[in-house]
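Colleague: curious how this folds, go ahead:
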Amino acid sequence: MSKVKYYYDSETLSYKKIEKKKGRKIKIFALSILGMFLSGFILLIIYLNLPSVQTPKELSLQRELQNMQLQFELLNRRMEQAQAVLSEVEERDNNLYRIYFEANPIPEEQRKAGFGGINRYKDLEGFDNSKLIINSTRNLDILTKQIVIQSKSLDEIAKLAEEKEKLLEAIPAIQPVKNKDLTRMASGYGYRTDPFTKARKFHYGMDFTAPRGTPIYATGNGKIVRADNRASGYGNHVVIDHGYGYESLYAHLYKYNVKVGQKVQRGDIIGFVGSTGRSQAPHCHYEVFKDGERINPINFYYGSLTAEEFADILRKSQEENQSLD
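Modeller: Next comes the predicted model:
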């Protein structure tokens, strides 16, 4: 049984019973329900906005993630710059180096092959920054392959350059007798009068007249393959195999300064002017062979003559005179 409550009425100077008003309980109940609803709504708003309310650790991780995104973007820019530089190297490689050394250019498809079709980056999908990571990984893979191919190409160019240098050193490129030692350039390559039969006959070399004992020089690097007098008409003679299909012959020597199997370099003294064999006077008969065929030696003096000296010897070599052998 509920307690009866009273209040003091100052006007009547007496205690009066407190009468309970109708609907009070309903109001209290309604207010309670409203309060509960408001509290639930506020809690819902707080819950929905929890992602924006971050702890210090979460803020630190977010800053670290943003920094990593920035680093990835910078890495992509650097790779783009590296690819631009590499593209210029590739262009020079194809259009300069490989052409100079007579090598086939490397096609663009070969330089960037192997990155189409199959999805090789599937394991990197499904993350918040997958697109950025996949793009960076793909660019790095392409750049790495381009660098590997270009490195191999430069290795090939270096080897070709070394071979080119050896070829240039091997090709007969100087006169066998120095200009200062010459009495005259007696006869050139072509039809000449035979000194013994007086018949018109093809002369396959060039005759350099000089005093007996004048040094004769190797015109290119190579190996001595003959140093004897067992060839008809040549007398004492030397043959140098220069490689690359080139050989040179020096005939009518007074004596040798080399032996078979010996390696020589351009400018080495291989013998001395004489008049052995089928010869009318002391001179060096000089021939050049390419792939076993005799060719005009006049085309191989670029290593020792000035333009004026070459023009003079060219004019003399074309005179149809009498040869000395």
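
Colleague: could you use CA atoms for every contact and neighbour count after this?
Modeller: Noted.

Colleague: burial count for Glu309?
Modeller: Counted with other Cα atoms under 10 Å, the neighbours of Glu309 add up to 13.

Colleague: what helix or strand does it sit in?
Modeller: Per DSSP states H and E, Glu309 falls inside helix 307-317.

Colleague: my guess is Gln318 meets Ala186, correct?
Modeller: No. Judged on Cα atoms under 8 Å, Gln318 makes no contact with Ala186 at a distance of 10.7 Å.

Colleague: these two: who's more crowded?
Modeller: Between Gln318 and Ala186, Ala186 has the larger neighbour count (other Cα under 10 Å), namely 21 against 15.

Colleague: so that one: helix, strand or coil?
Modeller: strand (DSSP: H, G, I helix; E, B strand; the rest coil).

Colleague: before we move on, what about Tyr15?
Modeller: Three-state call for Tyr15 (three-state DSSP): strand.

Colleague: so how far is stretch 40-49 from its chain's centroid?
Modeller: Relative to the chain's own centre, stretch 40-49 is displaced by 65 Å; criterion: Cα atoms, centre = their mean, to the nearest Å.

Colleague: which strands or helices does the helix or strand hosting Ser248 pack on?
Modeller: In the assignment (DSSP H and E), Ser248 maps to strand 246-251. Other helices and strands packing on strand 246-251, by 3 or more Cα pairs under 8 Å, 6 or more residues apart in numbering; DSSP states H and E, are strand 237-243, strand 283-290.

Colleague: confirm Arg212 sits in a helix?
Modeller: No. Arg212: not assigned to a helix; according to three-state DSSP it is coil.

Colleague: all strands of the stretch 1-150 of the chain, in order?
Modeller: 6-9, 14-17 (DSSP state E, counting those that start in this stretch).

Colleague: again, but for the stretch 151-300 of the chain
Modeller: For the stretch 151-300 of the chain, the strands defined by DSSP E, counting those that start in this stretch cover 184-187, 190-193, 200-203, 206-209, 215-217, 222-228, 237-243, 246-251, 253-256, 263-264, 269-273, 283-290, 293-295.

Colleague: please provide the structure for the following sequence as well, for comparison with the first:
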Amino acid sequence: MAKVKYYYDSVNLAYRKIKIRKRRKVGFAVLFLLASAIFGFLSFIILLNTPYFDTPKDRLQAREIENLKLNYAILNKKMDQLDDVIEDIEDRDNNLYRVYFNTAAIPEEERKAGYSKINRYAALQGYNNSKLVINTTERVDALSKELAIQSKSLDEIVKLAKAKGKLLSAIPAIQPVKNENLKRMASGFGYRTDPFTKARKMHEGMDFTAKTGTPIYATGDGVVAQADNTASGYGNHIVIRHGYGYETLYGHLSKYNCRAGKSVKRGDIIGYVGSTGRSEAPHLHYEVHKNGKVVNPLNFYYGNISAVEYVAISKIANQENQSLD
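Modeller: Below you'll find the model as predicted:
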């Protein structure tokens, strides 16, 4: 039952009943409904912006965010594996490949060096998952840089390997006369008796006795620098420049099978045994020079003789007998 309201009439000195007009009642009802609608709308907006009320779109975005987080986690695990692989490659690069090719290792601080102080990731900041995204991006950038450095290092190793191959091919590594064509190894490197003066003097090569016309082989890759008889005592002789400081000389030839300026490979026939120049009998006088100094050729016969043959030749070469030139 609605409450009845009164007002005091001061003129008549009496309380009178307040009568509310119907129009006014309708106005109050409309005002109430309008206020309720506004309050309800504002409440709905507030609920939309709170975590307690999710729209289908919000739920879809939440699932996408969780999916992205999962993908980033998987990506980081894969990068952990890549880190292990790269560390293994870097270890082999520094401690195997570079050691073998006698070149300096790449310092760890160079491999792991960061970027400049400029904030490269400013555009990724300010989001809910910025830390995760920035951390992953930094790792990708670091791995990319390490891979670039390692790729450049391996390119260098390939060049060194090619150069090493050329060096190994250039080193005079075989006998200039085959064992089956030898009569004997007549004289070695060192002080020997001169066959003409009978004085003891330095013999700067090795003498291989063989029949006139026996093939003589280039002992390493190189370029023929001389094929003439201008050097005193050597008669017809050949000088091959192999590069890397190596030169070989072949003396007392009967004839040539090459000319100056010609490139030769190890094992090519460059001439034939003879007895020209200051020679007592048909033989090949063979010398090896390294950086302008004569060295013992016996140290270079690893390319075509066995250990037993090497020991036998070594015993003969070390005997202080008479040379043939």
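
Colleague: figure out which of the strands of the stretch 151-300 of structure 1 is closest to Lys122 of structure 1.
Modeller: For those, proximity to Lys122 of structure 1 was assessed by Cα to Cα; strand 237-243 is nearest, at 55.7 Å.

Colleague: returning to what we had before: how big's the offset between the helix holding Glu309 of structure 1 and structure 2?
Modeller: Its matched residues in structure 2 lie on average 0.6 Å from helix 307-317 of structure 1 after superposition (mean Cα distance after the TM-score superposition for structure 1).

Colleague: equivalent analysis for stretch 71-91 of structure 1, please.
Modeller: Comparison of stretch 71-91 of structure 1 with structure 2 after fitting gives an average deviation of 0.8 Å (mean Cα distance after the TM-score superposition for structure 1).

Colleague: neighbouring contacts of that stretch?
Modeller: With contacts defined as Cα atoms under 8 Å, 6 or more residues apart in numbering, stretch 71-91 of structure 1 is touched by 132-133, 136, 139-140, 143, 146-147, 150.

Colleague: could you name the helices and strands sitting against the longest helix belonging to structure 2?
Modeller: Counting by DSSP state H, the longest helix found in structure 2 is helix 130-170. On a contact count with 3+ Cα pairs under 8 Å, 6+ apart, helix 130-170 of structure 2 meets helix 56-92, helix 108-111, strand 237-243.

Colleague: what is the orientation angle of the longest one with helix 130-170?
Modeller: Between the axes of helix 56-92 of structure 2 and helix 130-170, defined by axes from the mean of the first three to the mean of the last three Cα atoms, to 10 degrees, the angle is 30 degrees.

Colleague: so how far is helix 56-92 of structure 2 from its chain's centroid?
Modeller: Between the centre of helix 56-92 of structure 2 and the centre of its chain there are 27 Å (Cα atoms, centre = their mean).

Colleague: now that helix: buried residues?
Modeller: 72, 76, 79, 83, 86, 90 (16 or more other Cα atoms under 10 Å).

Colleague: likewise for the second one?
Modeller: Within helix 108-111 of structure 2, the residues that qualify as buried by neighbour count (16+ other Cα under 10 Å) are Arg111.

Colleague: ok, now stretch 265-284 of structure 2?
Modeller: Judged by neighbour count using 16+ other Cα under 10 Å, the buried positions of stretch 265-284 of structure 2 are 265-279, 281-284.

Colleague: what of stretch 147-155 of structure 2?
Modeller: Using 16+ other Cα under 10 Å as the test for burial, stretch 147-155 of structure 2 gives 149-150, 153.

Colleague: again, but for stretch 39-49 of structure 2
Modeller: Buried, per 16+ other Cα under 10 Å, within stretch 39-49 of structure 2: nothing.

Colleague: and if you look at stretch 289-305 of structure 1?
Modeller: Going by neighbour count (16+ other Cα under 10 Å), the buried part of stretch 289-305 of structure 1 is 289, 294-298, 300-301, 305.

Colleague: any chance of these in a markdown table, plus distance to Ala158 of structure 1?
Modeller: Output for the buried residues of stretch 289-305 of structure 1, formatted as a markdown table (distance: Cα to Cα, whole Å):
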| residue | distance to Ala158 of structure 1 |
| --- | --- |
| Phe289 | 28 |
| Arg294 | 32 |
| Ile295 | 31 |
| Asn296 | 32 |
| Pro297 | 30 |
| Ile298 | 31 |
| Phe300 | 26 |
| Tyr301 | 27 |
| Leu305 | 30 |
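
Colleague: for those, which one is nearest Tyr254 of structure 1?
Modeller: Within the buried residues of stretch 289-305 of structure 1, the smallest distance to Tyr254 of structure 1 is 21.9 Å, found for Pro297 (Cα to Cα).

Colleague: show me what contacts the residue nearest to the closest one when sequence neighbours are not counted?
Modeller: Ranked by Cα to Cα, 6 or more residues apart in numbering and with sequence neighbours excluded, the top spatial neighbour of Pro297 of structure 1 is Val288, at 5.7 Å. Contacts for Val288 of structure 1 (Cα under 8 Å, 6+ apart) come out as 172, 205, 246-249, 294-297.

Colleague: in contact with Asp9 of structure 1, which residues?
Modeller: Going by Cα under 8 Å, 6+ apart, the list of residues near Asp9 of structure 1 reads 15-16.

Colleague: do that again at 6 Å, thanks
Modeller: With contact taken as Cα atoms under 6 Å, 6 or more residues apart in numbering, Asp9 of structure 1 is in contact with Tyr15.

Colleague: next: His252 of structure 2.
Modeller: Each residue near His252 of structure 2 by Cα under 6 Å, 6+ apart is listed here: 234-237, 274-277.

Colleague: same thing with Phe189 of structure 2?
Modeller: When contacts are counted by Cα under 6 Å, 6+ apart, Phe189 of structure 2 touches 203-206, 296.

Colleague: please repeat the previous calculation with a cut-off of 7 Å.
Modeller: Phe189 of structure 2 is in contact with 203-206, 296, 317, counting by Cα atoms under 7 Å, 6 or more residues apart in numbering.

Colleague: which among those residues count as buried?
Modeller: Using 16+ other Cα under 10 Å as the burial test, the contacts of Phe189 of structure 2 include 203-206, 296, 317 as buried.

Colleague: can you redo the residues you listed as a markdown table with distance to Val4 of structure 2?
Modeller: Formatted as a markdown table, the buried ones among the contacts of Phe189 of structure 2 follow (distance: Cα to Cα, whole Å):
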| residue | distance to Val4 of structure 2 |
| --- | --- |
| His203 | 145 |
| Glu204 | 141 |
| Gly205 | 141 |
| Met206 | 142 |
| Asn296 | 135 |
| Ala317 | 143 |
